[in-house]
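J.: Build the 3D model from these lines:
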Amino acid sequence: MKDLERLSALDPARDRQPTAHELARAAANLDRIIAGPARVPRRVTGRWLAVGAAAVATGVAAAVIVPALLPNTADRATAGWTSAPSARTGDQVLPQARACGRQDVGGSTSTVRPEDVLLAEQRGIATLLILRKNGMIVECLSADGAAMASMSLREEGTIPPVPAGQVTLETMSSWGPGRGDDLWSNIVGLVAADVTAVELRLDSGRVIQASVRGGWWGAWWPGPEGGEIDHFVVIVHTAAGVTEHRPSTLE
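T.: The predicted model follows:
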């Protein structure tokens, strides 16, 4: 005990008390680690909402897995986030795509090829993928090899044509260990061939550039807006001009 007392005197933070916010966040993370992966039941149609480890989703056969994420990985993913993404090819994100393939959402598979990656973007250490596997289209978000979220979007044969100049909303979600700034959000949809860019303008004024490729568009960001109703605007760019939409108006 005397040795421990001597060592404790060398601790530079021995007199520091954690804030209420830090205690709540640590408790939430511990609860999630003990509970293991959170699973939301598969649904055939409709929209569902759950806040916390949360999601709002639309589409066919939606399913979500939100594993517990170590706080340092989550913090670094948030710290490295950028409002404009870096596009990635299937070859560049093949390790992340194969990790997504091994997950249960959409059925596990050991065969994932670069051409199965329909959309890939990088924001800091986080990679967002839209991937074709087992006849399904799935979304996977990961950071430093740790899965942040996965969701099945549609069966390949059920993807409808999108009218010129328009986008759809397939899924919108927020999840994380707490509330408010402790949450992360994402959004994914289909896009018409003539759409050149998609942006999000949050009610706070922050503008986020989405990725557009392979008939899909998507983005993720730190914040709770993906689990809330109409707290941002989707801005659609075409050669003919710009249109703005609240998420609730998108099919």
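
J.: okay, CA-based contacts and neighbour counts for the rest of this
T.: Will do.

J.: Output the contacting helices and strands for the lengthiest strand in the chain.
T.: Of all segments of type strand in the chain, defined using DSSP state E, the longest is strand 146-155. The elements that strand 146-155 packs onto, with contact taken as 3 or more Cα pairs under 8 Å, 6 or more residues apart in numbering; DSSP states H and E, are strand 62-66, strand 136-143.

J.: Does anything pack onto the next helix-or-strand element following that strand? Which helices or strands?
T.: Downstream of strand 146-155, the next assigned helix or strand under DSSP states H and E is strand 171-175. The contact analysis (3+ Cα pairs under 8 Å, 6+ apart) places strand 171-175 against strand 55-57, strand 184-190.

J.: In terms of secondary structure, what does the first one contact?
T.: Counting by 3+ Cα pairs under 8 Å, 6+ apart, the packing neighbours recorded for strand 55-57 are strand 48-50, strand 171-175.

J.: Following up with a second sequence; could you model it the same way so I can compare the two?
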Amino acid sequence: MNDLEELAVLDPARHNEPTDAQWNRSRAFVERTMASAPASRPRWLAAGAVTVAAAALGVAGAVVVPALFPGATQQAIASWTAVPTARTGDQVLDQAKTCGKSDVEGSSTQVRPSDVILAEQRGDATMIIMRKTNGHIVECLGVGDAGFASMGLTDGTPLPPPPAGKLTLETRSSYGDGDDMFSNIIGLADPGVTSIELRLNDGGTIQASVKDGWWGAWWPGPEGGEGTDEFTVTAHTATGKTTYLPSEMP
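T.: Down below sits the predicted model:
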């Protein structure tokens, strides 16, 4: 216990108390994850070390995540670009069908281009946010048509919209080991937000994708799962910009 107490002093977020909204978001995220796990087999396959900042609380925990096909993580990281290319539902329909077949938040009986809310391409990797047949919204990340990592974002219940010109942070995480580690961040964006960028503490800048009320990005490195503020998020509107630390985002 003495060791734990000494380590606690080194935690830069030890004095942060989550807001009621952040606690509610965290509980809802955990409940969605537990409810969607099949009783007969694990929902997730192990894919190395994982850190998740649950529902933007800034509290990190070790979990297991879905595995990409062997070599897909390395391929995705090697070809990654800081600026994404936007894709339409028609352009990523094959990947969306693979995402829809996943049992995360329930398998879709049919997948249409209109089910894709947001899609981006970074090198060989595609990130999709889509609505499944049952109304649940999920995120999928994969390389080509093979092997997707999936995460449930909503259980079909509409999430509270952000204030005008603002963002929310729904989830952030990192997974993998060493050079194969990468981070992920997803949230909601008010329609007035025109673009979003992330600036890492090492000076690197990443352009996020934003469309139809959602925004997101992924990048090589561990920052997304850190319990502290390892990056900033800037939302641009027609009248200016707002910069957030992750711990400040609702």
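
J.: Structural similarity score between the chains, please.
T.: Here the superposed chains carry a TM-score of 0.75, computed using TM-score structural alignment, normalised by the length of the second structure; 201 aligned residues with a Cα RMSD of 2.2 Å.

J.: one step back: with respect to burial, which of the helices and strands packed on strand 55-57 of the first structure scores highest?
T.: Neighbour counts (mean count of other Cα atoms under 10 Å) averaged over each of these peak at strand 171-175, with a mean of 27.

J.: Compare the longest strand of the first structure with the second structure and give me the mean distance after superposition.
T.: Superposing on the second structure and averaging over aligned pairs (mean Cα distance after the TM-score superposition for the first structure), strand 146-155 of the first structure comes out at 1.9 Å.

J.: What distance do you get for residue 170 of the second structure to residue 29 of the second structure?
T.: 9 Å (Cα to Cα, to the nearest Å).

J.: Nearest residue to the middle of the first structure?
T.: Geometric centre of the first structure, nearest residue: residue 186, 4.3 Å, by Cα atoms, centre = their mean.

J.: doesn't residue 221 make contact with that residue?
T.: Yes - using Cα atoms under 8 Å, residue 186 of the first structure is in contact with residue 221, at 6.3 Å.

J.: sorry, back to before: can I get the helices and strands packed on strand 146-155 of the first structure in TSV with distance to residue 51 of the first structure?
T.: TSV is the format used below for those (distance: least, Cα to Cα, whole Å):
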stretch	distance to residue 51 of the first structure
strand 62-66	12
strand 136-143	18
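
J.: between the ones you listed, which gets nearest to residue 190 of the first structure?
T.: Within those, the stretch nearest residue 190 of the first structure is strand 136-143; the backing value is 11.5 Å (Cα to Cα).

J.: residues contacting the nearest residue to residue 72 of the second structure once chain neighbours are set aside?
T.: Excluding the flanking residues, the one nearest residue 72 of the second structure by Cα to Cα, 6 or more residues apart in numbering is residue 143, at 6.1 Å. Neighbouring residues of residue 143 of the second structure by Cα atoms under 8 Å, 6 or more residues apart in numbering: 72, 75, 76, 124, 125, 126.

J.: In this structure the fourth one contacts residue 74, no?
T.: Right, the one you point to is residue 124 of the second structure. No - with contact defined as Cα under 8 Å, residue 124 of the second structure does not reach residue 74; the gap is 10.4 Å.

J.: In space, what's closest to residue 79 of the first structure - neighbours in sequence excluded?
T.: Computed as Cα to Cα, 6+ apart, the closest residue to residue 79 of the first structure that is not its neighbour in sequence is residue 124, at 7.9 Å.

J.: for the second structure, what's the longest helix?
T.: helix 20-35 (DSSP state H).

J.: Outside of it itself, which residues are in contact with it?
T.: When contacts are defined by Cα under 8 Å, 6+ apart, helix 20-35 of the second structure is touched by residues 54, 55, 56, 57, 152, 153, 154, 155, 170, 250.
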